[in-house]
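J.: this is a predicted model, with the sequence first.
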Amino acid sequence: MHCPYHYILVNVAFLACLSFNSLAQTIPDSKLTSLADNEQWLDLLHFHQIGFIPRFESQVDDDSFFIAPDGKYSPKSELKANIAAFTGDSSNLELICQFPARFHWLTQQLPELNFPEAKCPDYEDWFAKIDPKSLTLSFPAAYLNSPSSMFGHTFIRIDRASGSNALLDYSINFAANANPDDNELVFTYKGLSGGYPGVFTILPYYEKVKEYSHLESRDVWEYALDLTQEEVEQFVRHTWEIRTVHFDYYFVDENCSYQLLTLLDAASERFNFVDAFKLSAIPSDTVRAIEQAGAVKHARFRPSTLSLMTQMIDNLSDDEIHLARNLVEDNKLATNHLQRLDTESQAKVLELAYQYSRYLAVRKKSDLPHLGKRTIELLSTRSKIDKTKVFPDFPTPKYRDDQGHNSRRLTLAGGYDGSHHFQQLEIRAAYHDQLDALPGYIQGAKLEMLNMKVRRTEVNNEAKTRLQELKLIDIASYTPRNLLITPISWHVATGFYRPRSAPEELSSFLNAGGGLSYEYLGQRLYILTDGELNLDNDIDKGYWLAAGPRLGWLSQHEDWNLKLEAYRPFDLFGAKFKRLDIELGFSFNLGAQWQIRAQTAYHSFYQQQTKEQAYQHSSSFSLVHYF
């Protein structure tokens, strides 16, 4: 009969207190203190100090991870308990098998002690199945439709020594164990506040590729890591130790990318990645830190199903694209129109139709009852055409996602707001807008958090310095539509600003909209229907609810960007305003981390209650630095 596990831990802790006295004469206290303060020991216990007020405790929030009763708070107590549990007559093979990475490290640090030869069948069978030879860091691109993946995601593939198909290797992933019934608002709140337990999962790599490349249509970068065999094996040993424990999950700092860094730190004394991420851990920044440390041998690009389809569409005529769609959506597979094409064009149309059928199945959750059968029919028809390769290889992007500008931004600006000159300091916590340097980022996308502007103006020879604007979030996704893929473009922003009609007061705002985007000759055009809510005690009824069209043109390039946008909201409820905003912005990159900008805007405003009418032209010039 087996004892409950918590009962075993209590007894082991008690025996450790007794048996450690016999070791006290063998190990000087100074050496114990040195080992307890050793970075590798702290990494194995996940003692990392983060936040504005760091606490010295393990980030593991699971009692089963510690042998000592106060092990979460005292690395020295945990060290003593581990040594006692692993050595002498009181050695506990069950705990040795539970913590192979700790056991391995202690045998190297204290070779003079009597460590037993441990036999751990379950662990050894698992280790043999993993068969570790090397590690590959996988970085799916940002996915704006999920709060937890807006900045991208990272996980690690453990490459096997035997076998040549990477899809059959295992991957380790850290994510929030969320309640599937929680809506997006609850999910976001709990993710920001640590309301979910974070857990590691070990899955076949093909399941992760299916999830990101097919289901979410996200491109994936794969980075082969430059680790020794000993470091790879210690990584896997530690993976075994944390595979069943939980951590409090936080979107901003203790997230997927951060926790993977803790595993790498625990695997090698060469690494100390997590100390650079005490306040936040954006996935691209963590990948950048690994690359800059010289821990990347090479990188490989894995395009998503959506990217492959887009490439195919670019190589076909509109008639051929329509034919591919009909081959999928019609009730019967009619190939008579297909026979009119030459064999190469037939093969191209069938390949696009096959990819489109898969896209409908996993992405759009199509209600076509024949879709599963049709996918097989398309594949069978394509196999009868003796053309092995009809599309060019998908080109590797010139810039990887980690080679873009840094996430934080500092901007110094000077300009004229229509009545006064001003100087402005702007600082943004994250991450990218549509005038920022494009390389390494998604075209047409914007994701900003905590963007603050402080402005100094002179009015009647009196200088005023005050908060001009604080955007909490500002997110936009302007993905172009084509004959097969029809995404909705959207944006949402909220925060505080000084209205041009009442610059002495801060107003809160919420702005959101949806619509369509198209691309022509590399230029992106969009039209959205926007809704806007402003709250301000100084306006009639204290609020203004409006809606109207937003039209824009984006021209984004490797070295420069241009954006023109017009917005005309119409009153719905609350105060009565007439407003028109037209803005033009230009940016030019000065290397990877510097940029200059010129922006100009025209604003007209009319308030029905006061009959106040104003026309304002503003302009500014900025120097931007990413850090």
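T.: Received, thanks.

J.: from now on I want contacts and neighbour counts done on CA atoms only, so please keep to that.
T.: Fine.

J.: what comes up buried for stretch 130-150?
T.: Across stretch 130-150, burial judged by 16 or more other CA atoms under 10 Å covers 130-144, 148-150.

J.: whoops, I mixed them up, stretch 415-432
T.: In stretch 415-432, counting by 16+ other CA under 10 Å, buried: 415-417, 421-432.

J.: second structure for comparison follows:
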Amino acid sequence: MKRIFPALALALAGALSAQAAPQRDAAQLDALAGDPYWIALGHYETGKLGGWRSYVDDDDFFLAEGGDSNPRAELAATLDALYAPAELGDRHPQCVYPARTRWLREQLRLDDLPSPDCAEFDAWFKDIAPHSTVLVFPAAYLNSPSSMFGHTLLRIDQADIDENNTALLSYALNFGAFIEGMDNSILYAWKGLMGGYPGLFALVPYREKLAEYRSLENRDLWEYRLNLTPEETGRMVEHVWELKQIRFDYYFFDENCSYRLLELLEIARPGVELTDDFPITAIPTDTVRAVENAGLVERIDYRPSRERELLARSEPLDRAEKEQVLRIADDPTALADAAFTALPRDRQALVQDSAFRLGRYRAVGEARDAVAAQRSYALLQAINRNPPPPLEVGRPGQPEDGHQSRTWQLGIGSRDDRAFAEYGLRMAYHDLNDNAYGFPLGAQIEILQLKLRQYEGNHWQLQRLDFANIRSLTPRNTLLKPWSWQVGGGLERVLGEDGDERLVSHLSGGAGGSWQLGGDLLGFALGTLRIEHNEDFAAFIAPAAGFNTGLLWRNGLGNLSLEARGDYFHNGEVRRALSLNQQWELARNLGLRLSAQREFSQMAAPVNEVSLELKWYHY
């Protein structure tokens, strides 16, 4: 329903001789306009130069001229509009703004308001039947730029959710970027950072979101049941109606899905303060932690992804049995092979169930195929004849219990015979050596990392500025063979012609494989490409091909990484490095990292560097 305020509705109201709104005391209106709840309903924030501005970037949301920056004028216009003739029906301001109407009626005891028939809103609200609220966190998924930090949405449940297990009939309340057309990943990331997309709220069946996150993207889901009352949940849903098709600015790091949902929770429960803690960034895990710290979480449920369920079911199988899983998933007639029928019945049950799950995993995102459906049916028949034991999936560490997202760094070290101190800040949010509790295995997402170095003699230099440094080292196995990859870009120091260091700009990436060599040992090998601007090179841009290989070991102290990398430039320059890093986990948000590195270059003698760095993870 396109809004018709302020011009058309007020014109109609005048034509129909609307009941005049009673005059209100100016001091009373001033107090109401500054009330935190009215500020929340208008999504106002304090402007950078004083005054107010609304996060809403849509004139259709406001009734007053300049209402996006004047809560007092918007309040007065809303009060006048509530007395419009009841004949306006669904177009009546009370029908368009039910949350505003409820609050103003309660605050001012408005018992003389017209009573319009809000048929559209009433039918919508009855269909949703809001009773309780669940905050849903789909875990991080590195292969999608929009999902690499995770995501949050709200599930609105009906009253019989627990008795009848009707979660699939619930609605999911989501805020996200509205994208017209197909943007590639790089353009998406850039426009997301710069506010190039509008953001919209959407209320869709939860089963659709569940299928999208658990199946299409193979992401674990964490569900945080909130202790909101039915009245509080209803109050929030009323405000969602006010936001239908209303556009916000959308920014990837702050005004994003998580931040907007915190605003809704502040409307549901007046007095709770959630958004104040996020003036710069609002990373989903931090916002989940804020909701939990505010005492809003009643219960936490975990839904593993299809991929995790497949790996859990196939974990007891040996290599030969997993090979049978592959054959049976491709051709269920292999269930009659002698190699399979020779297995004990309990092993047969595990193999055929794993084959069925592998087939479902492969079919995700594909068009329905009659042959695949026949294979699934044949496997289901075999499973029915010989059912496996109930599947038990180990529950990983909760995402909000991991370290916080921003990292302050203080280090000392020596580069050959020169001592230095180093000071750093990383805006977000995890590398391979950080405390891995609550984070995906082999995942690294670093955004905006700055390091300044101070050598003896008070010589300062910019050591590095990483705009992004992302690595996904997902182990390959018999059943699943994902690619590992990395991408990064920014400014860094490299060896120069005169033995000094040069600050160069670069963009690099690579792809390859990772393998689980033991329970806590991961090996990886990637081929890499790099382009670099270096003042020592004749060409403005120099390309290079290379490698990056190493080990990642989760040990009793923390995480250890051993890496070798090399870049072979088109102009003949060869640059290689060996590095060792061991982090001690002093506390969840405090780590001590020892690093040693030896660098080689055609332009200079080898250089050794050793450093000890204290890392404080603090939002």
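T.: That came in fine, so what should we check first? These numbers come from a predicted model, not from an experiment.

J.: give the contact list for the residue nearest the centre of the first structure.
T.: In the first structure, the residue lying closest to the centroid (CA atoms, centre = their mean) is residue 152, at 2.3 Å. Neighbour list for residue 152 of the first structure: 139, 140, 141, 142, 143, 282, 283, 284 [criterion: CA atoms under 8 Å, 6 or more residues apart in numbering].

J.: what does stretch 317-336 of the second structure contact?
T.: Outside stretch 317-336 of the second structure, the residues touching it (CA under 8 Å, 6+ apart) are 314, 340-341, 347, 350-352, 354-356, 358-359, 375, 378-379, 478-479.

J.: if we go to 6 Å?
T.: Stretch 317-336 of the second structure is contacted by residues 351, 355, 359 when judged by CA atoms under 6 Å, 6 or more residues apart in numbering.

J.: distance of the closest residue to residue 100 of the first structure other than its chain neighbours from residue 432 of the first structure?
T.: Spatially, and ignoring its direct neighbours in sequence, residue 100 of the first structure is nearest to residue 237 (5.7 Å; CA to CA, 6 or more residues apart in numbering). According to CA to CA, to the nearest Å, residue 237 of the first structure stands 38 Å off from residue 432 of the first structure.

J.: which parts of the stretch 401-550 of the second structure are helices?
T.: Assigned by DSSP state H, counting those that start in this stretch, the helices in the stretch 401-550 of the second structure number zero.

J.: what's the match for residue 473 of the second structure in the first structure?
T.: Aligned counterpart of residue 473 of the second structure in the first structure: residue 478 (TM-score structural alignment).

J.: residue contacts, its match?
T.: With contact taken as CA under 6 Å, 6+ apart, residue 478 of the first structure is in contact with 444, 489, 517.

J.: a markdown table for the residues you listed, including neighbour count and distance to residue 537 of the first structure?
T.: Output for the contacts of residue 478 of the first structure, formatted as a markdown table (neighbours: other CA atoms under 10 Å; distance: CA to CA, whole Å):
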| residue | neighbour count | distance to residue 537 of the first structure |
| --- | --- | --- |
| 444 | 22 | 36 |
| 489 | 22 | 33 |
| 517 | 25 | 36 |
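
J.: and of the buried residues of stretch 415-432 of the first structure, the nearest to residue 37 of the first structure?
T.: residue 429 (32.7 Å; CA to CA).

J.: which non-adjacent residue is nearest the aligned partner of the closest one in the second structure?
T.: The criterion is TM-score structural alignment: under it, residue 429 of the first structure has residue 427 as its aligned partner in the second structure. Distances taken as CA to CA, 6+ apart place residue 406 nearest to residue 427 of the second structure, at 4.8 Å, with adjacent residues excluded.

J.: how about the one you found, what's its partner in the first structure?
T.: By TM-score structural alignment, residue 406 of the second structure lines up with residue 408.

J.: follow-up on the earlier one: in helices only, show me the contacts of residue 152 of the first structure.
T.: Counted as lying in helices by DSSP state H, out of the contacts of residue 152 of the first structure, are 283, 284.
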